[in-house]
Structures are given as C-alpha cells and as structure tokens.
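Colleague: no FASTA, just this:
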C-alpha cells in the first residue's frame, strides 16, 4: 500500500464508517484499492500518473456496468484533507444505503 492508502485504511477498517471495506480486492480484470460490497462502492486513490487517464475511465465504466460506483481521490487530498475525504465517502455510503 502507498502511505496514503495506509492512512485511509486506518479510517476504513473494522467498520469504522459503519460498513465493511476490503483492500486490494480483485474485481474481474482489475484490483480495487478499497471496495464495500454492501454498498457497491469502490474507492481509488490516485497519483499524478492518473491525470486524464483513459484506462481509469474504462475501469470506472466497467465497475458501473457491474453496479459499483467509483469514488476517486488524489493522494494529495488524503494527505491534506482527510476529514473531507471521509465526509464524502460517508455521504456516498448514505446515498447508496438502499442498494
């Protein structure tokens, strides 16, 4: 895991947000940084190499075709605004409660 993934994982594991997440989870031909199957939510942390990535757009479309929403955060966001990242994740988890 990257340092940013390790930092976020400390706030996701053990149902810290009320649901279970798995990390580095194989999903078809991809590996998700984090996934919550209960709410069908994938979390991806990206470095600058992902800027305008067609591969990421294809990956997100594939996840969506299988009923998963993908939230992407920049590593810098996790380092400098962890509270905001966690708040956004919680918002989406709440919105996907009925799935």
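Modeller: It's in. Note that this is a predicted model, so its numbers are computed, not measured.
Colleague: from here on, contacts and neighbour counts on C-alpha atoms
Modeller: Noted.
Colleague: for the residue nearest to the spatial centre of the chain, give me its contacts.
Modeller: Geometric centre of the chain, nearest residue: residue 43, 0.6 Å, by Cα atoms, centre = their mean. Contacts for residue 43 (Cα atoms under 8 Å, 6 or more residues apart in numbering) come out as 32, 33, 34, 35, 70, 71, 72, 73.
Colleague: who's in contact with the longest helix seen in the chain?
Modeller: In terms of residue count, the longest helix belonging to the chain (DSSP state H) is helix 82-95. Residues outside helix 82-95 that contact it (Cα under 8 Å, 6+ apart) are 8, 17, 39, 41, 71, 73, 77, 78.
Colleague: and here's the other structure:
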C-alpha cells in the first residue's frame, strides 16, 4: 500500500487552526495568491509528509514558506533545511521569504513567485 504524503488525516485540525490564525504577512501574501491570480491554484497550510507548508501550488510543485522570527533561533535553521531537503526529495521546489520582505516588499515577493512559476514545468 502506498503511503499517503499529502494532507495526512492526523494533521487536519492543526491545518484548520493554522488557516484560521494566519499571521499578518501570510494574510497579505494570501490575498495575492488566492483565486489563481498568478495563473495557478495555491493552497494554504497544506500538509506534505509530516510538514505543513504555508502555501503550495500543486500544478507547479512549488512550496512557499514565510519565515518569521522563530525561524532564526535555536535549531530552527537546521529544521528548515531538513524540511527543504524533504520537499526537494519529493520534487517540490521551495521558495522562502522573510515576514519583513512580505511586509515591506510585497510586490517584489509576488514578482519572484511569478517569475519562478514561469520557468517551472
């Protein structure tokens, strides 16, 4: 039997909670990603393996992660690297942006996402 990788049932309540409590930078970016504004559908708080990805575009196999302050303390950078390696092993490309980038340079962030999508698949 093939092991399920996307949206594992045990994580459903956590994914729902995260969608309901999105930080401001995630809300800003979601307003620019939703409704296929970039030509493809994005999902928010999408489960892949044991990870929950901020935004995922299945058509392009593209994950977008926003890094807040917690991503720069303790062992977080190593955990992020491990997450990226796992996603890459599933042929998923990862783009990372800081919350500050989203807050101050939203158009540039959206431009980078669109540019990446244009050269994928």
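Modeller: Structure's in. What do you need? Since the structure is predicted, the reported quantities are computational estimates derived from the model, not experimental observations.
Colleague: got a TM-score for the pair?
Modeller: Scored against TM-score structural alignment, normalised by the length of structure 1, the superposed chains reach a TM-score of 0.95; 97 aligned residues with a Cα RMSD of 0.9 Å.
Colleague: re the thing from before, does the residue nearest to the centre of structure 1 belong to a helix, a strand or coil?
Modeller: Using DSSP: H, G, I helix; E, B strand; the rest coil as the criterion, the local structure at residue 43 of structure 1 reads strand.
Colleague: try residue 54 of structure 2
Modeller: strand.
Colleague: tell me the residue in structure 1 aligned with it.
Modeller: In structure 1, the residue matched to residue 54 of structure 2 (TM-score structural alignment) is residue 33.
Colleague: re earlier: could I get the contacts of residue 43 of structure 1 in JSON lines, plus columns for distance to residue 3 of structure 1 and neighbour count?
Modeller: Putting the contacts of residue 43 of structure 1 into JSON lines (distance: Cα to Cα, whole Å; neighbours: other Cα atoms under 10 Å) gives the following:
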{"residue": "32", "distance to residue 3 of structure 1": "16", "neighbour count": "21"}
{"residue": "33", "distance to residue 3 of structure 1": "13", "neighbour count": "19"}
{"residue": "34", "distance to residue 3 of structure 1": "14", "neighbour count": "24"}
{"residue": "35", "distance to residue 3 of structure 1": "18", "neighbour count": "24"}
{"residue": "70", "distance to residue 3 of structure 1": "21", "neighbour count": "19"}
{"residue": "71", "distance to residue 3 of structure 1": "18", "neighbour count": "16"}
{"residue": "72", "distance to residue 3 of structure 1": "16", "neighbour count": "14"}
{"residue": "73", "distance to residue 3 of structure 1": "14", "neighbour count": "14"}
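Colleague: biggest separation within those, which pair?
Modeller: 35 and 73 (13.9 Å; Cα to Cα).
Colleague: which stretches of structure 1 form strands?
Modeller: 22-27, 30-36, 41-46, 69-74 (DSSP state E).
Colleague: and those as CSV, adding distance to residue 52 of structure 1?
Modeller: Listed next are those as CSV, based on distance: least, Cα to Cα, whole Å:
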stretch, distance to residue 52 of structure 1
strand 22-27, 22
strand 30-36, 18
strand 41-46, 11
strand 69-74, 12
